[in-house]
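Asker: the sequence isn't on hand, but the structure is:
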């Protein structure tokens, strides 16, 4: 049985999409079958795996509103063992369209729960907000990875996200776990980066992944080539970090 993991944080720019794309590619290289669902209207995970966003005719929008089946939405990517359900800018409209639907928080869950037998991991790249899209992702997920940027405002907003996770556990999905908190954009030369790491580890000890994602130029260049860091530069520090994270997750779940 596969595991559904949402990658969520309502703050933008903390490395959600970078993590979704590169964790998917790393798990794929480690011979796990992976499906990445792009649930962010910005569709960066889609373009980050080399899919032309403009050419997407059916994707997460049709999946969530149940006008297409998951199987119809799935596209193979160039990353080994990785499929994607792409997003398109039309996903922006879904929040408004779901508002008066019955069981609107469960639309994604109903559309994908049967896929767990076909994949080892299903990753959901969430939008940088706590709206209905993210709520759908958290309701359908078994666990959530929370990327935290090693910067001054890192812990701000974290409480709000943890409260959202708690209320989802209480109302919609009592089995939702926190897979782990992932420290991203770490620069060992900055005192601030080190302080954030200490602070997060002190507060959340076991909930924090041992792997820390370091700042890496190659990591930020890869998306503009439509490739994961594994395809783009497997010898880079970024690739080593994400492979380490993938191994940590596999070990935890085996």
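Answerer: Received the coordinates, thanks. Predicted model, so just to flag it, every value in this text is computed and none were measured.
Asker: from now on I want contacts and neighbour counts done on CA atoms only, so please keep to that.
Answerer: Noted.
Asker: which residues touch the longest strand anywhere in the chain?
Answerer: Determined from DSSP state E, the single longest strand within the chain is strand 177-186. Strand 177-186 has contacts (CA atoms under 8 Å, 6 or more residues apart in numbering) with 5, 14-15, 142-150, 193, 197, 207-209, 211-216.
Asker: can you tell me which of those residues end up in helices?
Answerer: The members of those that map onto helices under DSSP state H are 193, 197.
Asker: the contacts of strand 177-186, buried ones only, as a ChimeraX selection?
Answerer: With 16 or more other CA atoms under 10 Å as the criterion, this ChimeraX line picks the buried residues out of those:
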select :5,14,15,142,143,144,145,146,147,148,149,150,193,197,207,208,209,211,212,213,214,215
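Asker: looking at the contacts of strand 177-186, which are in strands?
Answerer: 5, 143-149, 208-209, 211-214.
Asker: okay, how far is it across stretch 148-162, tip to tip?
Answerer: Using CA to CA, to the nearest Å, one end of stretch 148-162 lies 13 Å from the other.
Asker: and that stretch, what's buried?
Answerer: 148-151, 154, 158, 161.
Asker: pipe the residues you listed into TSV and attach distance to residue 179 per row.
Answerer: As requested, those are exported to TSV (distance: CA to CA, whole Å):
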residue	distance to residue 179
148	13
149	17
150	19
151	22
154	18
158	15
161	14
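Asker: another one to put next to it:
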């Protein structure tokens, strides 16, 4: 039985056509011995193949010299460079103490083995070679091979199955299985995207993260609180040719935060044309610059967004708030209203120095939130954004820059990296030419070039963020 990697056009097809339909059956794992979309604490695995339906005991129960005899399998988009994902696989295997990990994009197939806290590449072949190399692959991670290893290793078991979002057929579960889908998982989550340094990719992150989540079936609302209105433009809401046709100046985010008993979110929200399925957008406007003076004198303006979001908590799964690159009132309103924070950064010196301001700003806002019985902001992490694609930079410099973020500034770094690619800028600069009139028609990367590497990167980001906030499509 042969496998043709050309059949896999996206990550979903790598999962279904390579792993589910071909690899797992060839390795001897029936439906009761593998699980998909496995969540273990903060870790979310694409696949986990086991000798039995019961996960072995936690790593605290036995020495690290005896890791769990099972296989983590991670599928990536065919255009993804697997080198970018080795670090994450290493964290998965070392955190869970799992012996083997498979990393593949259908064109490149790799097997890694856990050794201490690191992993070693022990097998690699091209996708076209998988069938010819199957005997070797079976000899490493085949079910019969792992069963022999397990028999020689004394391990205990815990009496609950691996928690999975959707029970796999043919598996008999205990009467009280552990459930990962809690009541919190289906509540609206509000995420601010903020850095006080401009030009670090906040708009690009907001638009494409919203599109990625919408494509997963989630109901998404974007709120633009930046007077530059770049997100409003990128959402396709600024298609008027002159001021006379500007319908946004009298109906935008200012109305939401200024008027306490009118201008509710359903009245102001517009349908963005940048992606499908459509995403609701509360637009910004250039007039926010001078209107801030009015809001500063209105103490209640800091809370209006919180109150009005509460009224639509059953209408949206995720709210993304784009913020100004400053410490002004609009940034305060965003951080008062959010549950979580993403900090995009190009990791350059000024962006890094600005993280001190961000940290102090969060502390100030958290103190303010405590007076209103709101929990502190949960920082999801610094998102490496607009990163250079130079191979030497990625290998030698980028890891050092990411390490500095944690050690010097105290922020976690997200595992996903968004690289600076031409497709992202072309997507937002897209236009329609009608005669001699050029009309802006910006698109998300998923609608402009869905099979691009950038689309795959934002798909990875959406998965990571949804996993961290506990929201499942």
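Answerer: The structure has been received and is ready for your questions. This is a predicted model, so every value here is computed, not measured.
Asker: TM-score for this pair?
Answerer: The TM-score (TM-score structural alignment, normalised by the length of structure 1) is 0.93; 254 aligned residues with a CA RMSD of 1.9 Å.
Asker: just name the closest of the ones in strands among the contacts of strand 177-186 of structure 1 to residue 187 of structure 1, please.
Answerer: Nearest to residue 187 of structure 1 among these, counting by CA to CA, is residue 214 at 6.1 Å.
Asker: what's the match for that closest one in structure 2?
Answerer: Matched to structure 2 by TM-score structural alignment, residue 214 of structure 1 sits across from residue 419.
Asker: show me what contacts the closest residue to residue 173 of structure 1 other than its chain neighbours?
Answerer: Ranked by CA to CA, 6 or more residues apart in numbering and with sequence neighbours excluded, the top spatial neighbour of residue 173 of structure 1 is residue 139, at 5.4 Å. Counting by CA under 8 Å, 6+ apart, residue 139 of structure 1 makes contact with 105-106, 109, 168, 172-173, 176.
Asker: run the last query once more with 7 Å
Answerer: Residues near residue 139 of structure 1 by CA atoms under 7 Å, 6 or more residues apart in numbering: 105-106, 109, 168, 172-173.
Asker: cool, residue 255 of structure 2 as well?
Answerer: residue 263.
Asker: got it, and the one 10 residues further on?
Answerer: Taking CA under 7 Å, 6+ apart, we find residue 265 of structure 2 in contact with 256, 308.
Asker: cutoff 10 Å now
Answerer: 221, 223, 252-253, 255-257, 280-282, 305, 308-309, 311-312 (CA atoms under 10 Å, 6 or more residues apart in numbering).
Asker: aligned partner of residue 237 of structure 2 in structure 1?
Answerer: Using TM-score structural alignment, the equivalent of residue 237 of structure 2 in structure 1 is residue 51.
Asker: quick one: neighbours of its match, just the number.
Answerer: Burial measure for residue 51 of structure 1: 22 neighbouring residues, criterion other CA atoms under 10 Å.
Asker: residues touching it, list them.
Answerer: 43-45, 75-78, 84, 86-87, 226-227.
Asker: quick one: which of those is nearest to residue 120 of structure 1?
Answerer: residue 84 (13.7 Å).
Asker: so whatever residue of structure 2 lines up with that closest one: helix, strand or coil?
Answerer: Mapped onto structure 2 by TM-score structural alignment, residue 84 of structure 1 lines up with residue 281. Assigned with DSSP: H, G, I helix; E, B strand; the rest coil, residue 281 of structure 2 falls in the strand class.
Asker: so can I have TSV of the contacts of residue 51 of structure 1 showing distance to residue 96 of structure 1?
Answerer: Output for the contacts of residue 51 of structure 1, formatted as TSV (distance: CA to CA, whole Å):
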residue	distance to residue 96 of structure 1
43	18
44	21
45	23
75	26
76	30
77	30
78	34
84	24
86	20
87	17
226	30
227	32
